[in-house]
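# with the sequence up front, the predicted model follows.
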Amino acid sequence: MTTPDFNLLITLDVLLTEGSVARAGRRLGLSASAMSRALARLRSTTGDPLLVRAGRGLVPTPRAIELRDRVRQLVHDAESVLRPAEAYDLQKVSRTFTLRTSDGFVENYGPALLLLVGSQAPGVMLRFVQKLNKDSTPLRDGAVDLETGVIGYETGPEVRVRALFRDRFVGAVRAGHPLTRAPVTPDRYAGGAHVLVSRRAGVTGLMDQQLRQLGLERNVATTVDGFASALALARGTDLIATVPDRHTRNLRAGMASFALPFDAPEITVHMLWHPRMDADPIHRWLRNCVHEVCSA
């Protein structure tokens, strides 16, 4: 099947609006002969004369009258699709965004983000889901609109990223923990019982690499898959939890926190999204909201 020339729709719209080959030609910047050839093509394509002579002018056929409003709407819709996106009135936007967030994000940044989004776009709802891995498939297939966390080897190469903040690890123990009764040294830190945060098999983490350089090894009593779980265990026992400072600040309320007694690696927390959402103005606004809250 031959693909129709959709440019003919624009020509037909102007012809039916003007009712004159000469006036339609002037609007389209075409000569009278070119416009006549275009009308001939339209007649051949539609199987109808469309405009017929009546005295010194042209009048539309019943078929042309039937098509006039449909053609005008089609041309209008095509122009809307091809023009740049217009600015949205945030007060009138009604959308739901799914955010897959790393452990502690909702507790630490969720309230401020909801207040900011609600004040500017009351019709926008945020849906938070837990981030269980760094696989980019949910971003790719549209199940997730925006994600926060540390970039890993599982992160898809096409994913767009923007840094939110840098974070450092701190130790956290229950109030009154024996470790708080004297300065925390590498030996005292390593000598306690620890809860390790890890989603992979094994009982070593970033801190263990640093301790080995000092000739020390810590006692990992248990492992969990998230910082919230680690802090919950440390709050009710003598376990030591090692967690990101900014990301878990609210989760550590009422606990004792201390700087690690050795050089610990910093991490950069990013937000991530799929390229198809890059130019979406409402998604761009949401990204700016997240950045504003996290960098405050």
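On my side now, so go ahead. Since we're looking at a predicted model, the values are computed, not measured. Numbers count the residues shown, from 1 in each chain.
# alpha carbons only for contacts and neighbour counts from here, please
OK.
# list the buried residues in whichever strand or helix holds A234.
Using DSSP states H and E, A234 maps to helix 227-236. In terms of neighbour count (16 or more other C-alpha atoms under 10 Å), helix 227-236 has its buried residues at 227-231, 233-235.
# using a markdown table, lay out those together with distance to M255.
What follows is the buried residues of helix 227-236, written out as a markdown table (distance: C-alpha to C-alpha, whole Å):
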| residue | distance to M255 |
| --- | --- |
| F227 | 14 |
| A228 | 13 |
| S229 | 14 |
| A230 | 12 |
| L231 | 9 |
| L233 | 12 |
| A234 | 9 |
| R235 | 7 |
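# the structure to be compared is supplied as follows:
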Amino acid sequence: MAVDRVLANLDLNLLVTLDALLRERNVTRTSEHLGVSQPAVSGALARLRRHFGDPLLTRVGNRYELTPLAARVAVLTGPALAGVRRVFDATAEFDPSRLDREFTLVISDYAATVLGPLVAREIARLAPGVRLRLEQTSPYAVDHAEATLRAADGLIVPHGFVTDLPYLDLFEDRWVCIVSADHPEVGDALTLEHLSALPWVMYVDRPTAFAPAARQLRMLGIEARVDAAVDGFVQMPFLVAGTRRIALIQERLARLLGPVAGVRIFDCPFDVVPVAEAFWWNPMYRTDPAHTWFRELIVTAAATLRHQPR
């Protein structure tokens, strides 16, 4: 009964504000994200501080940090909001055209570029009340996939990095090499000697990095000289263009950005394991009709991508 009295005295809007505040760690950004005034967010923060008996956000230099209690609460707000949404989204017959919900995808800049527009168009066509939020993935998000998926609706990342969570296969892509269109040293073919002699633009080399270039080159006895290290793929063609550099990126992205950046595309002169993208999700959504629809929409969009000529 005491728990019921606590819930009866709480405003569900506070949960929405709490979730945004703990993610943004800034009253101004939270008000912009929620579309409400700063005084309203400040008032909600004051109420939350009284409820928890804790400041939740503390100033450190020119930024705010979560208190230890807020850090514990932060991992609970996403699942709590998802549970509330599932309760109020429940209907006798699910109709996506009447759905008012935001879906969050944690996704690489590569997948966001080649798959994201197809997903966005399908959502606009079938469910105009749905909002799509794309968040850039990171090694931390992948290393802690279970925690990531407590606050997000899906994680799109290649096979080989996430285990013990449900997934749906999406599409495959192959790796290609790119050099500047006016490269003075590369003619009609790319050789292993080129890979050894030319400077590289390479994805940041971490254990959960999403490109196999550095490791596979080392297996060939080639120690790449890295001129530029990046944490995304979209920048690569533009960092290669007009230079002696070389990079290894996904073929679909190379075909899309190559003409804009001014780069040439070559088959790799060594065997590279294809990238196989998958959609990973939290099993708490297994019986959620809205999430089931969203998963099916992602797979449908990926099927369209698979049938597009490369």
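Here it is on my side, so go on. Computed from a predicted structure; not experimentally measured.
# picking up where we left off before, following the chain past the helix holding A234 of the first structure, name the next helix or strand.
Counting by DSSP H and E, the next helix or strand C-terminal to helix 227-236 of the first structure is strand 240-244.
# got the contact list for that next one?
With C-alpha atoms under 8 Å, 6 or more residues apart in numbering as the test, strand 240-244 of the first structure has contacts from 167-173, 192-196, 227, 230-231, 234.
# ranges for the helices of the stretch 101-250 of the second structure?
Using DSSP state H, counting those that start in this stretch, the helices found in the stretch 101-250 of the second structure span residues 109-114, 116-126, 139-143, 145-151, 192-197, 213-219, 236-240.
# how close does S44 of the first structure get to Y109 of the first structure?
Separation of S44 of the first structure from Y109 of the first structure (C-alpha to C-alpha, to the nearest Å): 64 Å.
# and these two? Which one has more around it.
The residue with more neighbours, out of S44 of the first structure and Y109, is Y109; 18 against 11, by other C-alpha atoms under 10 Å.
# map that one across to the second structure for me.
By TM-score structural alignment, Y109 of the first structure lines up with L115 in the second structure.
# was I right about its match contacting A301?
Yes - the criterion here is C-alpha atoms under 8 Å, and L115 of the second structure meets it with A301 at 7.2 Å.
# residues touching the most centrally placed residue in the first structure, list them.
In the first structure, the centroid-proximal residue (C-alpha atoms, centre = their mean) is L146; its distance is 3.1 Å. Counting by C-alpha under 8 Å, 6+ apart, L146 of the first structure makes contact with 97-100, 139, 271-273.
# same thing with S108 of the second structure?
Contacts of S108 of the second structure by C-alpha under 8 Å, 6+ apart are 136-138, 156-157, 232.
# ok, of those, which come out buried?
For the contacts of S108 of the second structure, a burial check counting by 16+ other C-alpha under 10 Å picks out 137-138, 156-157, 232.
# of all those, which two lie farthest apart?
By the measure C-alpha to C-alpha, I156 and G232 form the most distant pair in these, at 14.3 Å.
# in the first structure, which residues correspond to stretch 73-83 of the second structure?
Under TM-score structural alignment, stretch 73-83 of the second structure corresponds to no residues of the first structure.
# ranges for the strands of the stretch 51-200 of the first structure?
Assigned by DSSP state E, counting those that start in this stretch, the strands in the stretch 51-200 of the first structure fall at 51-54, 57-60, 95-101, 124-130, 146-149, 160-167, 169-173, 193-197.
# take these and write them to TSV, including distance to S33 of the first structure.
Shown next, in TSV, are these (distance: least, C-alpha to C-alpha, whole Å):
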stretch	distance to S33 of the first structure
strand 51-54	16
strand 57-60	16
strand 95-101	51
strand 124-130	54
strand 146-149	55
strand 160-167	52
strand 169-173	77
strand 193-197	78
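# can you say which of these is nearest to G118 of the first structure?
Closest to G118 of the first structure of the strands of the stretch 51-200 of the first structure, according to C-alpha to C-alpha: strand 124-130, at 7.1 Å.
# what angle sits between that closest one and strand 95-101?
For strand 124-130 of the first structure against strand 95-101, the angle by axes from the mean of the first three to the mean of the last three C-alpha atoms, to 10 degrees is 30 degrees.
# and strand 124-130 of the first structure, which stretch of the second structure?
The aligned range for strand 124-130 of the first structure is 130-136, by TM-score structural alignment.
# what's the average distance of that stretch to the first structure?
Comparison of stretch 130-136 of the second structure with the first structure after fitting gives an average deviation of 0.7 Å (mean C-alpha distance after the TM-score superposition for the first structure).
# can you list the buried residues in that stretch?
For stretch 130-136 of the second structure, a neighbour-count test (16+ other C-alpha under 10 Å) marks 130-132, 134 as buried.
# grab the nearest non-local neighbour of V299 of the second structure.
Closest residue to V299 of the second structure apart from its sequence neighbours, by C-alpha to C-alpha, 6 or more residues apart in numbering: L170 at 5.9 Å.
# which residue in the first structure lines up with the one you found?
Counting by TM-score structural alignment, L170 of the second structure corresponds to L164 in the first structure.
# sorry, back to before: quick one: map the residue nearest to the centre of the first structure onto the second structure.
Alignment note: L146 of the first structure maps to G154 in the second structure; criterion TM-score structural alignment.
# how near is its match to L165 of the second structure?
Counting by C-alpha to C-alpha, the separation of G154 of the second structure from L165 of the second structure is 11 Å.
# hey, what's in contact with both of those two?
Both G154 of the second structure and L165 are contacted by 280-282, under the criterion C-alpha under 8 Å, 6+ apart.
# by neighbour count, which of those wins?
W280 (27 neighbours).
# pretty sure that residue sits against Y167.
Yes - using C-alpha under 8 Å, W280 of the second structure is in contact with Y167, at 4.3 Å.
# in the second structure, which helix is the longest?
Secondary structure assigned by DSSP state H gives helix 68-89 as the longest helix of the second structure.
# list the buried residues for that helix?
Across helix 68-89 of the second structure, burial judged by 16+ other C-alpha under 10 Å covers 70, 73-75, 77-82, 85-86, 89.
# in TSV: those, plus distance to L12 of the second structure.
As requested, those are exported to TSV (distance: C-alpha to C-alpha, whole Å):
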residue	distance to L12 of the second structure
A70	18
V73	15
A74	16
V75	17
T77	12
G78	13
P79	14
A80	11
L81	9
A82	13
R85	11
R86	14
D89	15
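# mind listing what V161 of the first structure touches?
With contact set as C-alpha under 8 Å, 6+ apart, V161 of the first structure has these partners: 270-273.
# same thing but 6 Å
By C-alpha atoms under 6 Å, 6 or more residues apart in numbering, the residues touching V161 of the first structure are 271-272.
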